[in-house]
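In: sharing a model prediction with you, sequence too.
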Amino acid sequence: MATTGLGPTLLSNTPKREEWIEELKAYKQFINYLGNAIPMNGEEPPPMVKVAILDDGARLADLNGVQHGWSFCADNQKYFVGPCKHGTEMAVCVRDICPVSELCIVRLDDSQALRWALDNNKGADVISMSWTYEMCPGNRDPDKDEFEKLVKEAVGSQKVILFGSLPDLGPTNVASSRSPVGLNGVIKISSSTRAGSVVEDNIHQFSDFLLPGHDIVNLQSELVRGSSFATAYAAGLAALILYSFRVLDAMLEDDNIARTALRVAKTPIGMKGIFDNLAPETGRAAGGGNSNIGRFVQPSGVLRAPPAALSALDKKVSHLRNIVNNLVPENLIRRVFPGGVPED
C-alpha cells in the first residue's frame, strides 16, 4: 500500500502565504522577463522545462499554464477525472515555484506511469514522486520490479532528476526500505517547519534536503502538512533552476557556462550540489545534532533579482550569469565530471 507522506489536515485560521515562496517572487519575475526577451528566429524553440508528477491525477480547473497527461489507473478514468486532490495539490506546489513549467500529469500505475514520463515527447526534466510503498525483497511484484529498474535507468541516463518524499511514518518505518525514496539516485526530501527544523516524524530518518512542508495552505484554505508538499516544492525549484540555465544558454549562444551547468544539473550529484549551494546551514544545525538530516534549502539567498539600477538587458543577463556561476562553481563541475565535461 502506498503512502503519500501527507499528515493530518488541520483546520485553522489561514496564515500568511508561505514566506519561502514569497521571497522568490522577484526572481521569478526577473527570469520570466529574460525568457520573454529572448529573440526568436523561428528555428529554435523557446526555453522550457517539463515536470512529471506521478500521483493520482490533477484537476485541470485548478491549474494554469501548459499541462498534459495520461492515466494508467485500473479504473480507466482520465488523468483529470475524479477528486485528484493530492495530485492537484502537488501540481500547484510545483507551479508555485516554477510558474513556467510544463506539467506532465501521470496517474499511477507505478511502472507504466514512470515509463510514460520518461518517453513522452523526449521525456521530463524533473520527476516528482510524493508517495512511497514498502520494498519486500522476499515477495517480489513484477510491476514494482519494473518500476525500480526504470528508476535505475533514469538515474543513469543523466537526463532527468527524480525526487522522492520520506513517508512521515516515524522512526520504526525506515525510509531506506521504501520506494522510490529508498532507491539510489532519487533525491530524498523531508518536510521541515517554517523555521527550517526537521519535523518530528523524520528526526531519525536520512534525508538529502529539508523543504517547507508543515502548515501549508491548500486550495481549500486548510492547513496541511507532509513531506509530499516539500517534495513537490523541491521539484519546482529544480525546474526553476533548469529553466534559468536554459534562458542563459539562449541569451549567450557562444558561452558554454549555461550548457555545462545544464549537464551538471541533470545528474543527482550535480543537482544535490546545486541545492547545497542554496542551503546556507548544515543539516546538523537543522537536525539538532543528527547527521542524517539534510540541509534546509533557502533559495532566495542566491536566486535574487538584480537591483533596479541594472536596467539594461545585458546587465540583467550578466546578473543571471553570476547566479549560474554561484550555483555551479568549478569544484562542483570537477566533482560531477572528474575527467572533464563530456561532449553533447
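Out: Looks like it came in fine.

In: please make it C-alpha for all contacts and neighbour counts, starting now.
Out: OK.

In: which stretches of the stretch 101-250 of the chain form strands?
Out: 102-107, 126-129, 133-134, 161-165, 178-179, 187-192, 209-212, 216-217, 223-224 (DSSP state E, counting those that start in this stretch).

In: mind checking which of those is nearest residue 113?
Out: The closest of the strands of the stretch 101-250 of the chain to residue 113 is strand 102-107. By CA to CA, the value is 5.8 Å.

In: next up, a second structure to put side by side with the first:
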Amino acid sequence: MKRIFIYLLPILMSAITHAQTITVSGTVNDQQGKPLPFVFLRDSQHSYATMTDLLGSFSFKVDPASKIVASVTGFKDVAIPVNNKTTVNVVMEQGIAEHSNGKPLSTSTSTDIFKPDLGVAVTRVSDYVRVNEGLHGSRFLSEKWMRGFAISYTDSLIQSSDYFFNYDKTMSDLLFTRDQRAVFAADKQEVKAFTIVDEGGAFYDFESVPAIDPKHYSMVLSSGDKYKIYRLLTCKLIKANFTTNGITSSGNNYDEYVDENHYFIWNVKTKQLQPVELKSKSIKTVLAAEADKIKAFNKEHGDDDINDAYLKDLGDYLNNK
C-alpha cells in the first residue's frame, strides 16, 4: 500500500513562535441544549486542537488572544474569542459547516487524490483487514473506525469530519478512510502527531519521537511543562507454534498478534529522556527529584495498580504541582 499525505483539509496555523497558552474547558451543545460529541475545536492562530467527548465536554490549551473555532458536520462553524477566559461554552446552530477557506465541508476535501488515473494504490478494508476466526489479538488500535485529526511537520492541522481513522500497530501507520472501504496510510514524513477518539470517547494522542523510535509513533500518556510520558506501542504476529510428543505439549495452535509496550519519561527542563518500567522502584528512580510529590500522590490514590492509567495520572499530577 502506498503512503500518501492526508490531503483532507489543511488549516494553516502560525508556526513561527510558541505562544503563551492557557487551558480552556467547556462544553459544546446544540440550540436545544443537547451535548454534541466529536466536535473539532481549534485555536484560530496555532496548531492547538481537540475534540469533544461523548458529553460534549472539552479541555485544551490555547492562545488567550486567539479564538476557538468549533466545527462538526451538520452545524455552522462557531468562532468564539478566548479573551483570557478559562471556561468557554459553545452553542452551535444547524446548517452547512464552513472552514477557514469558506467552502462547505462537503466540497472542501480534495477528492482528486482518490482518482485511479493518478496512480494511487487503494486498499479495501475487506482485503486489508483480513477476517480470520482463528487469529487472536489485532494489529489495529481499534476494530472500529474513529474520529480524529493530525498535525503536519509545518504545524498545520489536518482534519475533516468526512474522514475516519485507525492505527496499525504493526506498521505504525495512521490509517484513514472516507467510505470505510478505501483505506490510505499517511506519510510518516508529513505527519508528526495525531489524535484519534474512539466511539467510547477515549482519546489517543501519538507523536513522532525519534529519540524513542524513529520508525514508530509514540503514544502520549501525559504532557505538561515539566514532564511528558510516552508509551511506545508495537505489535508483532506470532505464528502458530504448537508442538507435542504425545505426552507433553507447548505453544499455541493459532496465530496471535501480541502487543509490546515500553515507557519513557521526558524531563522538559533538563531535556533528558529515560526509560521507565511499570514498577514502583523504577518510577521512583527516574523521578527521584519528585519523591515527596510521588509519596503524596500514592497516598491519595491508595493501592492503585501501576499501569498506563497510573502513569498518566501521576504525570498529570506532577505537571500541575
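Out: Cool, the structure landed. All of these numbers come straight from a predicted model, not from anything done at the bench.

In: overlay them and tell me the TM-score.
Out: Overlay of the two chains. TM-score (TM-score structural alignment, normalised by the length of the second structure): 0.25; 146 aligned residues with a CA RMSD of 7.2 Å.

In: need the strands of the stretch 101-250 of the first structure in CSV (columns: mean neighbour count).
Out: Output for these, formatted as CSV (neighbours: other CA atoms under 10 Å):
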stretch, mean neighbour count
strand 102-107, 26
strand 126-129, 28
strand 133-134, 18
strand 161-165, 29
strand 178-179, 23
strand 187-192, 30
strand 209-212, 29
strand 216-217, 24
strand 223-224, 18
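
In: in TSV, list the ones you listed along with distance to residue 152 of the first structure.
Out: TSV is the format used below for the strands of the stretch 101-250 of the first structure (distance: least, CA to CA, whole Å):
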stretch	distance to residue 152 of the first structure
strand 102-107	19
strand 126-129	13
strand 133-134	17
strand 161-165	10
strand 178-179	12
strand 187-192	13
strand 209-212	21
strand 216-217	32
strand 223-224	32
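
In: closest one to residue 315 of the first structure among the ones you listed?
Out: Residue 315 of the first structure lies closest to strand 102-107 among the strands of the stretch 101-250 of the first structure, at 28.2 Å (CA to CA).

In: all helices of the stretch 101-250 of the first structure, in order?
Out: In the stretch 101-250 of the first structure, the helices defined using DSSP state H, counting those that start in this stretch lie at 110-119, 142-157, 227-251.

In: surely residue 282 of the second structure is in a helix?
Out: Yes. Under DSSP: H, G, I helix; E, B strand; the rest coil, residue 282 of the second structure sits within a helix.

In: contact partners for the residue lying closest to it once chain neighbours are set aside?
Out: Among residues not flanking residue 282 of the second structure along the chain, residue 276 sits closest, at 5.9 Å (CA to CA, 6 or more residues apart in numbering). By CA atoms under 8 Å, 6 or more residues apart in numbering, the residues touching residue 276 of the second structure are 262-265, 282-283, 286.

In: gap between residue 268 of the first structure and residue 274 of the first structure?
Out: Noted for residue 268 of the first structure: a distance of 10 Å to residue 274 of the first structure, by CA to CA, to the nearest Å.

In: same thing with residue 263 of the first structure?
Out: Relative to residue 274 of the first structure, residue 263 of the first structure is positioned 12 Å away (CA to CA).

In: got it, and residue 88 of the first structure?
Out: To residue 274 of the first structure, residue 88 of the first structure is 27 Å away according to CA to CA.

In: who has more neighbours out of these two?
Out: When residue 88 of the first structure and residue 274 are compared for neighbours, residue 88 comes out ahead with 25 against 22, by other CA atoms under 10 Å.

In: any idea which element the more buried one lies in?
Out: helix 85-97 (DSSP states H and E).

In: and that helix, what's buried?
Out: Of the residues in helix 85-97 of the first structure, 86-97 count as buried by neighbour count, 16 or more other CA atoms under 10 Å.

In: count the residues that sit near residue 157 of the first structure.
Out: Other residues close to residue 157 of the first structure by other CA under 10 Å number 12.

In: same question for residue 281 of the second structure.
Out: Neighbour count for residue 281 of the second structure, taken as other CA under 10 Å: 12.

In: again with residue 149 of the first structure
Out: Residues near residue 149 of the first structure, counting by other CA under 10 Å, number 12.

In: tell me the buried residues within the contacts of residue 276 of the second structure.
Out: Buried among the contacts of residue 276 of the second structure (16+ other CA under 10 Å): 263-265, 283, 286.

In: can you tell me which of these lies nearest to residue 223 of the second structure?
Out: Checking those against residue 223 of the second structure by CA to CA gives residue 265 as the nearest, at 10.0 Å.

In: many thanks, I have nothing further to ask.
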